[in-house]
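>>> pasting the structure only:
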């Protein structure tokens, strides 16, 4: 035995040397491959969203060779299958594996009244497919299963990479919609339905940032299949009950007696299996369409998609919606129109081509026929040029917040609007929409704008309608009689979007504002006689502009003071007199967000209501009634 041990020493030493050699030859920073992900998507009547869904899916930065695709499509009344096939023909070879199965008939489920109806047969079919996706992920030894709906647009390329990096059992990227709807719940009632909580708003509005435990996620859900308790997950009600009665799940979790609903059953199985669910709002991941009611048509989904696309154009640096060229034949834009107006002007500085690009893309999506109007650039003005143009500043004017005289940018802004007013008169244009190049349109903008214009015309003569503004005073704005969406406007800032009539343009020109210049968003309230500064108001007469405002507003700024991407060409420009009249700290900006006024007491409001009723013969607006 001893002789064997001695003779083995050289062999052992040689083996150790070989190991050392092998280890020393390995790279110092070995990079492991990312986990494998199976993306499962169910597709039905999504021809309108698929070009964008698939483009953004392809745009994800996660390595394609670590992704397997599992698509199922059936009961379609459109070209959904054809769209997917076109995309797969171009890109399928980039992915580790593609499994696409579809059925072209039948068109409807048993007892289904419309494509948006959800009879029992449809729920059972959907649940069976999601159960199949769960089994598929386990069969191919995928590390993660990503359940992704075909109407969720993951606009952030790092979405999947970020979710995987969190190493959570179940996590969803928070998706935005046109309202407060999203793909997570923060509360669930005892009968398994949605419960609104304060935390939901905090997360949705990004008042707090991170990833948070929640009782429900859906639409875009990443499941870690290596986390053993996820083996107990199910979308099937009978499976859930069977697991509960077999004591496979938490015994304190009551026997499921909730609805036949895939996402509620899944959430209940996760909660009873001890599998925590999270939602992450750490990035702007993307967008989601709100579900349709059974009495709504697919056309409503297309309108929601339009709203989503206009939001993406404004929110994302590229200033457009990404869509692959292979889908050109499936993308349709509205015919050009002018909202029943004579003309639409968009003011844009020539040195801001990125704004023009973004706005042109918005006009394309909305079908707006808009003339680009070159703005007067304040950077090209100076005191001598202003004098040569015959412009005189209002004596004693100072900015109410900064206590300075007008900036060259403000003068350029006024001249831009003024020249459009002149052009309106020269061309005899009866009604015109004037917009600036840093706006976002409210959802369903076209329909709302046309409705507001019809309401205004029914009132008789008007001069101006704000589509977007910043309300400044805590004052009641009475509703315009016999209208639903118009109020008599109070003191307001911003000229980002307003309708002006020919009579209104003539009134604005007739007061010769270039002889006593103040900023244009101060001048307009002076002219409809709601400006609080009597000294400025006294310089102009008559002050009889008949002005309304949309309520609620249908245009807003793209950015506010301090936000990433905020630029002001009026405030951040040379002052006509460089020295400030007063040293002001923490001054407000015109581009700050709208003021949230305190609620008025009932007695005061009722007294003012009576006074306004006597003056205008009208009732309070819905907005003011809500404040009461």
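Thanks, I have it. Just so you know, these numbers come straight off a predicted model, no measurement behind them. Numbering: from 1, shown residues only.
>>> going forward, measure contacts and count neighbours with C-alpha atoms only.
Will do.
>>> Doesn't residue 405 lie inside a helix?
No: counting by DSSP: H, G, I helix; E, B strand; the rest coil, residue 405 is not found in a helix; it is coil.
>>> surely it meets residue 411?
No: counting by C-alpha atoms under 8 Å, residue 405 does not reach residue 411; the two are 10.7 Å apart.
>>> Checking residue 572 next. Helix, strand or coil?
Residue 572 - assigned by three-state DSSP - is coil.
>>> for the particular helix or strand that has residue 172 in it, packing partners?
Residue 172 belongs to strand 170-173 when assigned by DSSP states H and E. In terms of contacts (3 or more C-alpha pairs under 8 Å, 6 or more residues apart in numbering; DSSP states H and E), strand 170-173 is packed against helix 159-165, strand 220-224, strand 277-280.
>>> this is the comparison structure:
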């Protein structure tokens, strides 16, 4: 039984995704609250214009409809965690694969570092600069993240950090994973203390390295090059470069 509340972001039209992740959470004995995701493409012209005007981005970094919907959906989750009674909440996107060890990690919060604003549970195939282990989640080391990361498919968020995110200046707000984890480009990310569980407890379908387990959900936000970044010669070069820079592979298991 999870004592950490789970908030699952899911579009109304994505019935197959909801069925997939609900079946998995039922198998693991995990309760959750569904958040009806915002579909950016269905915002009115006025709503979209107001959103972008409050959060200006230049050139190719302009807001795509999927990014707008994703951000507003995560914002809903942050507000719920901030307003709730629990010290932490888990935010999940609906294409997530969960490890068998997930229930053990969510059965208590004693392992969460006391200064943690965020604990990332997911792998995206990215190598990260990590500090030494400070605790263990279901037997897995928990390490401070020292480099930029991408992906916002599965992360624990403290109630205090959720309140800060929800109340943040819109001028600082960028697409959800960039806003939370891009240390180079996000002042908010630099202000947060973020940890990573290694090996990861979760992976989004589009980042899953286990071909037999992929559901083929793809992404409403990313382009079709996501899986190409994880495979082939360019991916090998990236792994070698990351290892030489002292980064650690964060894999799903």
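Received it, and whenever you're ready, just let me know what you need. Treat the numbers as computed from the prediction; the structure is a model and nothing was measured.
>>> Any idea what the TM-score comes out to?
Overlay of the two chains. TM-score (TM-score structural alignment, normalised by the length of structure 2): 0.78; 236 aligned residues with a C-alpha RMSD of 3.2 Å.
>>> picking up where we left off before, show me the common contact partners of residue 405 and residue 411 of structure 1, please.
When C-alpha atoms under 8 Å, 6 or more residues apart in numbering defines a contact, no residue borders residue 405 of structure 1 and residue 411 alike.
>>> what sits against the spatially most central residue of structure 2?
Structure 2 has residue 152 as the residue nearest its centroid, 1.7 Å off, counting by C-alpha atoms, centre = their mean. Counting by C-alpha under 8 Å, 6+ apart, residue 152 of structure 2 touches 92, 93, 176, 177.
>>> where do the strands sit along the stretch 301-450 of structure 1?
343-348, 371-374, 431-436, 439-441 (DSSP state E, counting those that start in this stretch).
>>> Need the counterpart of residue 77 of structure 2 in structure 1.
By TM-score structural alignment, residue 77 of structure 2 lines up with residue 420 in structure 1.
>>> How many residues are close by its match?
19 (other C-alpha atoms under 10 Å).
>>> What of the one 3 residues further on?
Using other C-alpha under 10 Å as the criterion, residue 423 of structure 1 is surrounded by 13 other residues.
>>> Okay, and residue 300 of structure 1 sits in which element?
Using DSSP H and E, residue 300 of structure 1 falls in helix 298-315.
>>> which other helices and strands contact that helix?
helix 353-366, strand 439-441.
>>> residue range for the first one in structure 2?
Per TM-score structural alignment, the counterpart of helix 353-366 of structure 1 in structure 2 is residues 15-28.
>>> Give the aligned equivalent of residue 64 of structure 2 in structure 1.
Match for residue 64 of structure 2 (TM-score structural alignment): residue 407.
>>> Would you mind measuring from its match to residue 521 of structure 1?
Distance, residue 407 of structure 1 to residue 521 of structure 1, by C-alpha to C-alpha, to the nearest Å: 14 Å.
>>> and if you look at residue 493 of structure 1?
For residue 493 of structure 1, the distance to residue 521 of structure 1 - C-alpha to C-alpha - is 5 Å.
>>> Could you do residue 310 of structure 1 as well?
From residue 310 of structure 1 to residue 521 of structure 1 the distance is 26 Å (C-alpha to C-alpha).
>>> who's more crowded, those two?
Per other C-alpha under 10 Å, whichever of residue 310 of structure 1 and residue 521 has more neighbours is residue 310, with 25 against 20.
>>> Help me confirm that that one comes into contact with residue 441.
Yes: using C-alpha under 8 Å, residue 310 of structure 1 is in contact with residue 441, at 7.4 Å.
>>> Could you confirm residue 177 of structure 2 falls within a strand?
No: Residue 177 of structure 2: not assigned to a strand; according to three-state DSSP it is helix.
>>> right, and the helix or strand after the helix ranked longest in structure 1?
Secondary structure of structure 1 per DSSP state H: the longest helix is helix 2-25. The helix or strand immediately downstream of helix 2-25 of structure 1 is strand 37-43, counting by DSSP H and E.
>>> Okay, angle between the helix or strand immediately after that following strand in the chain and helix 298-315 too, please.
Using DSSP H and E, the helix or strand that follows strand 37-43 of structure 1 in sequence is helix 50-58. Taking axes from the mean of the first three to the mean of the last three C-alpha atoms, to 10 degrees, helix 50-58 of structure 1 and helix 298-315 form an angle of 40 degrees between their directions.
>>> Which residue range of structure 2 does helix 50-58 of structure 1 align onto?
Going by TM-score structural alignment: helix 50-58 of structure 1 matches no residues.
>>> Tell me the first helix or strand C-terminal of that helix.
Past helix 50-58 of structure 1, the next helix or strand by DSSP H and E is strand 67-73.
>>> counterpart of that next one in structure 2, which residues?
Against structure 2, strand 67-73 of structure 1 falls on no residues (TM-score structural alignment).
>>> Out of the strands of the stretch 301-450 of structure 1, which one sits most buried?
strand 431-436 (a mean of 23; mean count of other C-alpha atoms under 10 Å).
>>> mind listing the helices in the stretch 101-250 of structure 2 by residue range?
Along the stretch 101-250 of structure 2, counting by DSSP state H, counting those that start in this stretch, helices occupy 102-106, 159-166, 176-181, 187-191, 226-230, 232-244.
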